[in-house]
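S.K.: the sequence and its predicted three-dimensional model are supplied below.
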Amino acid sequence: MRLLTLEEGTFAVKFARAVIESYLKGEDLVIEDYPEVFNEKRGCFCSLHTYPDRELRGCIGFPEPILPLIEALKEAAISAATRDPRFPPVTLDEMDGIVVEVSILTKPELIEVNHPKEYLEKIVIGRDGLIIEYGPYRGLLLPQVPVEYGWDVEEFLAHLCLKAGLPPDAWLLDGVKIYRFQAQIFEEVEPRGRVVEKKLIP
């Protein structure tokens, strides 16, 4: 799966913002001319942060490549702004003080281990996002999250468990499945400003 160019990433972020603002105005944004890569099925997340303090304001997406990227991004953007259960819906006026971030994901792959402690060696902070599955429980954290909070791998796993509604040491249990994925991250440097690719590993 090829990486997006900065031009394509810029389109993704600007498209996500336009979708949100159109939706908040009660309009449906339809774009027929867009880069061909957006027809490929890919996972993606849209994250909204307040500016300039960068507090999370909404984050929702599709971990699996089940929809063409253009459709997944549209749905993720609207959901991040209006359907994240942790926050009240974003208002149109708020969008002047919000920066939009888009993460384009690789397909999640199961991390094979003989013993759970091996996760500590196989997971790389800044490279890997994680998904945990245990019975009906499921949680996901994007690769930028542990970097932003300064977590090591064990802390990353603990918070992943908490996100799934599990005890922080549940990653040590038999029957737990942990998947990793990578993400290409594009974000506005300021509301409606230029878009940059966010590098997590120097």
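M.R.: On my side now, so go ahead.
S.K.: C-alpha only now, for contacts and for neighbours.
M.R.: Fine.
S.K.: got a list of what the closest residue to residue 183 other than its chain neighbours touches?
M.R.: Of all residues not flanking residue 183 in the chain, residue 105 sits nearest, at 4.4 Å (C-alpha to C-alpha, 6 or more residues apart in numbering). Neighbouring residues of residue 105 by C-alpha atoms under 8 Å, 6 or more residues apart in numbering: 42, 43, 44, 45, 63, 181, 182, 183, 184.
S.K.: what about versus this one:
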Amino acid sequence: MKRFFNFLRRTKKMEELMDEGKLTLEDRRTLIELTRKTVEALVRKEPLPEIETVSPNLEMPLGAFVTLKKNDRLRGCIGYTISFQQLYRTVIDAAAGAALRDPRFSRVRLEELPDLTYEVSVLSSFKRIHDLDEIEIGVHGIMIKQGFHQGLLLPQVGENSGFTPEMFLAQTCRKAGLHPTAWRDPITEIEIFSADVFGEEVLS
């Protein structure tokens, strides 16, 4: 029970961290470097990078996604909406999943490594909504839930695709394996979230 309450306290601190945008430039650099080194090590069948020390920010539990692109085209994206481990470990696991276990793609090959770029999305807490006017394209991602179906699209998907809120909801329904208009069904749960999204630009 004590461990559970400690987890809740850490989660609250991380939500406050995200709400206030306090991931530092060094935090972002660390996560991008971990992502790159993890993918390269796994593809080359080498040991994973060793972690000596990280900032307290990266010790907090929060969901995160890792996106791999090759020549500006999606090459893999895996993540976790919630996490019971430290953020940096969640990012390592997501990087491994994006490189090796995204069911839409084959495993990343050695010759592809020079062409890959990396992006990390650290998620805020989720908020259930009942009015699509609450969705702000470019700020919010969407989670759709109905029965055993669940789908999520990150904030940058809506912005990069030029979606309206209705289009964003429809596409998220498709991601969940539902009819595009399923978001109108009263039994469908719609949740929004924000994300701290950054890529290799933080290294320059």
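M.R.: Received the coordinates, thanks. Keep in mind that this is a model prediction, so the values were computed, not measured.
S.K.: now the TM-score, please.
M.R.: The pair, once superposed, lands on a TM-score of 0.87 when counted by TM-score structural alignment, normalised by the length of the first structure; 184 aligned residues with a C-alpha RMSD of 1.3 Å.
S.K.: follow-up on the earlier one: mind checking which of the contacts of residue 105 of the first structure are buried?
M.R.: 42, 43, 44, 45, 63, 181, 182, 183, 184 (16 or more other C-alpha atoms under 10 Å).
S.K.: centre-most residue in the second structure?
M.R.: Closest residue to the average C-alpha location of the second structure: residue 65 at 2.2 Å, with C-alpha atoms, centre = their mean.
S.K.: aligned partner of that one in the first structure?
M.R.: Matched by TM-score structural alignment, residue 65 of the second structure corresponds to residue 45 in the first structure.
S.K.: my read is that residue 166 of the first structure contacts residue 137, right?
M.R.: Yes - in this structure, residue 166 of the first structure is within contact of residue 137 by C-alpha atoms under 8 Å, at 7.4 Å.
S.K.: more neighbours: the two, which one.
M.R.: residue 166 (18 against 13; other C-alpha atoms under 10 Å).
S.K.: and the more buried one, helix, strand or coil?
M.R.: Here residue 166 of the first structure is recorded as coil under DSSP: H, G, I helix; E, B strand; the rest coil.
S.K.: check the one 5 residues further on too.
M.R.: Reducing the assignment at residue 171 of the first structure to three states with three-state DSSP gives helix.
S.K.: tell me how many other residues surround it.
M.R.: Residues near residue 171 of the first structure, counting by other C-alpha under 10 Å: 23.
S.K.: list the contacts of it.
M.R.: 116, 132, 157, 158, 161.
S.K.: residue in the second structure paired with the last one?
M.R.: If I follow you right, that is residue 161 of the first structure. In the second structure, residue 161 of the first structure lines up with residue 173, judged by TM-score structural alignment.
S.K.: and its match, which of the three is it?
M.R.: Using three-state DSSP, the structure places residue 173 of the second structure in helix.
S.K.: and it, how far from residue 180 of the second structure?
M.R.: For residue 173 of the second structure, the distance to residue 180 of the second structure (C-alpha to C-alpha, to the nearest Å) stands at 5 Å.
S.K.: coming back round to it: so what corresponds to the residue nearest to residue 183 of the first structure in the second structure?
M.R.: Match for residue 105 of the first structure (TM-score structural alignment): residue 123.
S.K.: try residue 77 of the first structure
M.R.: Under the alignment defined by TM-score structural alignment, residue 77 of the first structure corresponds to residue 95 in the second structure.
S.K.: ok, its match - contacts?
M.R.: 35, 36, 38, 39, 66, 67, 78.
S.K.: again, but for residue 47 of the second structure
M.R.: So, once contact is read as C-alpha under 8 Å, 6+ apart, residue 47 of the second structure ends up touching residue 41.
S.K.: go again using 10 Å as the cut-off
M.R.: 37, 38, 40, 41 (C-alpha atoms under 10 Å, 6 or more residues apart in numbering).
S.K.: keep only those of the residues you listed that are in helices.
M.R.: Among those, DSSP state H puts 37, 38, 40, 41 in helices.
S.K.: could you single out the nearest of those to residue 107 of the second structure?
M.R.: Nearest to residue 107 of the second structure among those, counting by C-alpha to C-alpha, is residue 40 at 12.1 Å.
S.K.: can you count the residues close to the aligned partner of that closest one in the first structure?
M.R.: Residue 40 of the second structure maps onto residue 21 in the first structure, with residues paired by TM-score structural alignment. Neighbourhood size, residue 21 of the first structure [other C-alpha under 10 Å]: 22.
S.K.: for residue 199 of the second structure, which non-adjacent residue is closest in space?
M.R.: residue 119 (4.2 Å).
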